[in-house]
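Chemist: compute the structure for the input listed below.
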Amino acid sequence: MVTFLMSILGLIGGFFVYGKFVEKFFGANDANQTPALKENNGVDYVPMPTWKVFTIEFLNIAGLGPIFGAILGAKYGPAAYIWIVFGCIFMGAVHDYFSGMLSIRNNGASIPEIVGKYMGPGFQNFMRLFSLLLLIFVGVAFVSGPAGLLSTLTQGGLKVWLYIIFAYYLIATLLPINKIIGRIYPLFGAALLIMAAGIAGAMIWFGLTGQLNIQEIGSDSFKNWHHNPTENILFPMMFIVISCGALSGFHSTQAPMMARCIKIESHGRHVFYGAMIAEGIVAIIWATAAMNFFGGVGELNETMQVEGHNAAWVVNEISRSWLGAVGAVFAIIGVIACPITTGDTAFRSARLTIADVLKLDQSGIKKRLWVSLPLFAIGFVLSQMEFEKIWKFLGLSNQVLAVIVLWTGAMYLAKSGRKHWMLSLPGTFMTIVCISYLLVAPVANGGLNLDIGWGYSLALLMGLGSLFLFVFKTRKLRH
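Modeler: Now for the predicted structure:
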């Protein structure tokens, strides 16, 4: 119980203390006119209340990420607490804040254009293609999962549900942001938070009454608890599995949408840094629930080896058991509605990215349609792939994107004449994580399955080499 409560308090404290420091260090200034006011076109640039922008941003970046990722990450054991809390405060929330604020400072530009401005045309062209592919795969992943669940629940055809969800995606992508997203997303965002609060409340109650023995961080916490540790290496694989809730590059693709809706710069800390902290809290709640609901981490691993006992099943079991009929409703919202809302904003971000690259006016619906139709055609073809294959692509690519954005933020600080360590050190760490994954992870998971000693050594050398190269290049800026 102490570990769980201290983790929650740590995240909240991180928002008020480190979040304020990051905001001050960045130099948020309400005297600057934001793109929402400067470029208001009633479609993508629309000033909205801060509470609404926050809940939309939270739902955009969260969906099922901090639930499913946290449950899968809990299989590695209590080490997940350390990554979620410290990763969220010092990496994920900083990454999200800089993504959003740099977009505000660049007229609501998409992340590839921001990367290009500070890192050069080579990184820009790579990011244009890479982020576009990631967005399409995110959209597809969050169409396939809900469609499969809906076809099971209704005993209907999978393709029928795919058509229905894709039709909704197209409508949500084309309409002005305040017509569908601005109206229903705050409700779903609130539902996700209420669901997490209910689970947290139930855990605290059961813990205080002795009905639940919540595991604490101890001397054996940092061993790998996974039932198959040889193929699921704690470092770096846990840092890839738990992305939403700690650090996720996908968030940088969503931030520009809300950067076009914020009224003043000081709201950025609440919307960008705050939404990530909220996601971290959700991740801590679900990681704790998963680690303790079945009796411990070992029992969680045993249970999830049974066919059909996946993360969605765990959510359903915990929600129904602890929250009753109300929990069942929120579980359905969680595993069906929330991923759909993440998927449609992924396609909307893809449209905006293409429009930014080609400098296409998006004020008319026909112009938005010409950009959107090819995206959905590609997405529908990819939706025929197995869900697991799509999901494996997302894991590493998500964190590679985060690495690039962290280095971009560091370069922005360096070019502004400020110390870059706030972003360059997390950038170095995540460079080591991603390279380690590529070198030592099993071939089935996208790695080369090299000897761990050699893999770690090479990753450390390359990560520190990237920092050395960055410092060398930034020193040249001063001369």
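
Chemist: C-alpha from now on. contacts and neighbour counts both.
Modeler: Noted.

Chemist: just give me the neighbour total for residue 161.
Modeler: 20 (other Cα atoms under 10 Å).

Chemist: can you check residue 186 too?
Modeler: Neighbours of residue 186 using other Cα under 10 Å come to 20.

Chemist: can you check the one 5 residues further on too?
Modeler: One way to gauge burial is a neighbour count; for residue 191, by other Cα under 10 Å, it gives 19.

Chemist: now the second one, please; I'll put the structures next to each other:
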Amino acid sequence: MATFMIGLAILVCGGFLYGSFCERVFGPDDRETPAYAKQDGVDYVPMPTWKNALINLLNIAGTGPILGPIQGILFGPIALITIPIGNVIGGAVHDYFAGMICTRDGGIQMPDMVKRYTGKTVFWIYDVFVCVLLLLVSTVFIYTPGDITATQVFGFSGNATDPKTWIIYGVIFVYYYIATVFPIDKIIGRIYPIFGAVLVFSAVGVFGAMLIFHYPILNVWDSWNTSAFAYGDYFFGRGEMVAFGHFVPIFFVTVACGILSGFHSTQTALIARTLKSEREGRMTFYNMMIVEGFIAMVWAAGTMALIQIGAADGGLTMKFDGGTLKYFQQLSDGSMKAISASSVVGVLCRKALGPVGGAIALAGVIVLPVTSGDTALRALRLTIADTFHIKQDNNARRLALATPIFALVLGILVWSKVDANGFNQLWRYFAWSNQAMAVFALAAAAIYLLVENKGVYVWMPLVPGIFYTVVCGSYILNAKIGLNLPWNAAYIGSILLAVLYTVAIFVRGKRPANTL
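Modeler: Next up, the predicted model:
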């Protein structure tokens, strides 16, 4: 537990100090914000700080900071230190500069920001990543709430061969299809803040349970190979877990949103149009990412505690089944049942918060991705329509474009459910595209500092940008659906990409601001 508390101290204290530093570097002032300069009562609307901060938190937090840490904690207690450090100097910096630059530049959205600071060629690459990310986000946000509902609410098997699983997926799928064309999300949007509060309640509740009941959480100085699970073997890829290991990049791709998320920049750009003052940016952008880091740490530590407790005592057991490492839960008759990473959510909620509290927490975890998945699919449809100038002025045209998009989503969903390791792969490619998207935003932020004569601070977005170029590059160069290169070659290739990334930023940053 001591390691968790050290990590929490890094998150809170580091976030306060580094957030203040970021604010001084950017230099928010009292100039008129887009919310007033372009006020239209629709998108450009001045809103109070507390509302902007809450909306931003709701937009960036869903199952991302929950399911990623649940899988990432298998690398051991080092995760409880890596998550807060990465969040403070990476994810929160990404969110802050993206949101503030979009605010300073008149409320522009991320595609325009990337185009302005990195150029048209890079913009087209970015546009592809946006489409891929939104496609994978939509699939993940059918799979995860559907799986949790099937296994943890109704007690179904959740297996690919169980028709009830597909009925639940089908309900969510049909809702998404309708919501992609019609503005049905406005109905759910009225109660969205309630579920955001439930998400925070679940994290705070699990945190309280860990303290009160002294949950068994390993420290970095303890032995990482325990009788419950060999975290050390997983970390180094030894013994029967030889297929794992490679902390960089696998851990950072797996944990994803709790450390860094490119999707966040698309959401902070929306809030850039509602800030009453630039001075609100630190609370709205930087601090809300710190809150998401807290949520990620809690779910990571809670999952480790369940593994250490063991299935026989209401926790989880990790073991290989058919060559795949799986979570197992003990049923009332004493038998062991394999469950997915998404089902771990229900086990932890009920263990920490009891039947009632667990049910409330589960409701929030289920609804939040559903209310994000529909907007992701709508955003994907609009992005494709804008890119290829496809008119969307009536329902027939919107349905015509939505249909092939949903066919792709359905295909990915079926593959991820039927394949024994499908969800793990789906999650990692969703997370990979998410991190790759963040690399573009960090590059734009670095170029912004250069052209604004603040080059002495360019390392702030540049360092995480270089690191995640290596992470994303090495992962996709090694991946089977990538170039399938050996790890050594993948690492060398990713380092070369990072060098090119750095050179391109400094070359672009030499141009005067008025020529961008």
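
Chemist: so after superposing, what's the score?
Modeler: Overlay of the two chains. TM-score (TM-score structural alignment, normalised by the length of structure 1): 0.86; 463 aligned residues with a Cα RMSD of 3.2 Å.

Chemist: and residue 319 of structure 2, which of the three is it?
Modeler: strand (DSSP: H, G, I helix; E, B strand; the rest coil).

Chemist: just to check, it is in contact with residue 326?
Modeler: Yes - taking contacts as Cα atoms under 8 Å, residue 319 of structure 2 lies within contact range of residue 326: 5.8 Å.

Chemist: more neighbours, the two?
Modeler: residue 326 (19 against 15).

Chemist: counterpart of the more buried one over in structure 1?
Modeler: Residue pairing (TM-score structural alignment): residue 326 of structure 2 is matched to residue 304 of structure 1.

Chemist: got the contact list for stretch 301-310 of structure 2?
Modeler: Here stretch 301-310 of structure 2 makes contact (Cα atoms under 8 Å, 6 or more residues apart in numbering) with 4, 70, 73-74, 80, 206-207, 210, 215-218, 228-229, 314-318, 344, 348.

Chemist: which of these fall in helices?
Modeler: 4, 70, 80, 206-207, 210, 344, 348 (DSSP state H).

Chemist: pick out the most distant pair among the residues you listed.
Modeler: Across those, the longest distance by Cα to Cα is 19.9 Å; it joins 4 and 344.

Chemist: if I look at residue 267 of structure 1, how far off is residue 163 of structure 1?
Modeler: 38 Å (Cα to Cα, to the nearest Å).

Chemist: who's more crowded, those two?
Modeler: Shown here are residue 267 of structure 1 and residue 163; by other Cα under 10 Å, residue 267 has more neighbours (21 against 14).

Chemist: pretty sure that one contacts residue 51?
Modeler: No - with contact defined as Cα under 8 Å, residue 267 of structure 1 does not count as touching residue 51 (9.6 Å).

Chemist: kindly reformat the ones in helices among the contacts of stretch 301-310 of structure 2 as a markdown table containing distance to residue 58 of structure 2 and neighbour count.
Modeler: Output for those, formatted as a markdown table (distance: Cα to Cα, whole Å; neighbours: other Cα atoms under 10 Å):
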| residue | distance to residue 58 of structure 2 | neighbour count |
| --- | --- | --- |
| 4 | 25 | 23 |
| 70 | 20 | 24 |
| 80 | 23 | 27 |
| 206 | 19 | 25 |
| 207 | 20 | 20 |
| 210 | 24 | 19 |
| 344 | 22 | 26 |
| 348 | 22 | 24 |
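
Chemist: nearest to residue 442 of structure 2 among the residues you listed?
Modeler: residue 80 (24.2 Å).

Chemist: what's the overlap in contacts for residue 319 and residue 326 of structure 2?
Modeler: With Cα under 8 Å, 6+ apart, residue 319 of structure 2 and residue 326 have no common neighbours.

Chemist: residues in contact with the aligned partner of residue 234 of structure 2 in structure 1?
Modeler: Residue pairing (TM-score structural alignment): residue 234 of structure 2 is matched to residue 225 of structure 1. By Cα under 8 Å, 6+ apart, residue 225 of structure 1 lies in contact with 75-77, 297-298.

Chemist: could you tell me where whatever helix or strand residue 289 of structure 1 lives in falls in structure 2?
Modeler: In this assignment (DSSP states H and E), residue 289 of structure 1 forms part of helix 274-293. Using TM-score structural alignment, helix 274-293 of structure 1 lines up with residues 287-306 of structure 2.

Chemist: and the matching stretch, which residues are buried?
Modeler: 287-306 (16 or more other Cα atoms under 10 Å).

Chemist: now the element after the longest strand along structure 2, going C-ward?
Modeler: Across structure 2, the longest stretch assigned as strand under DSSP state E is strand 324-330. Using DSSP H and E, the helix or strand that follows strand 324-330 of structure 2 in sequence is strand 336-339.

Chemist: what residues does that next one touch?
Modeler: 326-331.

Chemist: contacting residues around residue 20 of structure 2?
Modeler: Residue 20 of structure 2 neighbours (Cα under 8 Å, 6+ apart): residue 282.

Chemist: just checking, what packs against the longest helix along structure 1?
Modeler: Scanning structure 1 for the helix with the most residues, using DSSP H, yields helix 121-154. Here helix 121-154 of structure 1 touches helix 111-119, helix 158-174, helix 250-259, helix 338-358, helix 365-382, helix 387-415, going by 3 or more Cα pairs under 8 Å, 6 or more residues apart in numbering; DSSP states H and E.

Chemist: now the two most distant members of the contacts of strand 336-339 of structure 2.
Modeler: Going by Cα to Cα, the pair spanning the contacts of strand 336-339 of structure 2 furthest: 326 and 331, at 15.7 Å.

Chemist: burial of residue 197 of structure 1, as a residue count?
Modeler: Count around residue 197 of structure 1 with other Cα under 10 Å applied: 15.

Chemist: wait, I meant residue 16 of structure 2
Modeler: Neighbour number of residue 16 of structure 2 under other Cα under 10 Å is 16.

Chemist: from residue 272 of structure 2, how far off is it?
Modeler: 22 Å.

Chemist: now swap in residue 62 of structure 2 and tell me
Modeler: Applying Cα to Cα to residue 62 of structure 2 and residue 272 of structure 2 gives a distance of 21 Å.

Chemist: of those two, who's got more company?
Modeler: Per other Cα under 10 Å, whichever of residue 62 of structure 2 and residue 272 has more neighbours is residue 272, with 32 against 24.

Chemist: translate the more buried one into the numbering of structure 1.
Modeler: For residue 272 of structure 2, the residue aligned by TM-score structural alignment is residue 259.

Chemist: what's the closest non-adjacent residue to the aligned partner of residue 2 of structure 2 in structure 1?
Modeler: Aligning on TM-score structural alignment places residue 2 of structure 2 opposite residue 2 in structure 1. The shortest distance from residue 2 of structure 1 to any non-neighbouring residue, by Cα to Cα, 6 or more residues apart in numbering, is to residue 216 (7.0 Å).
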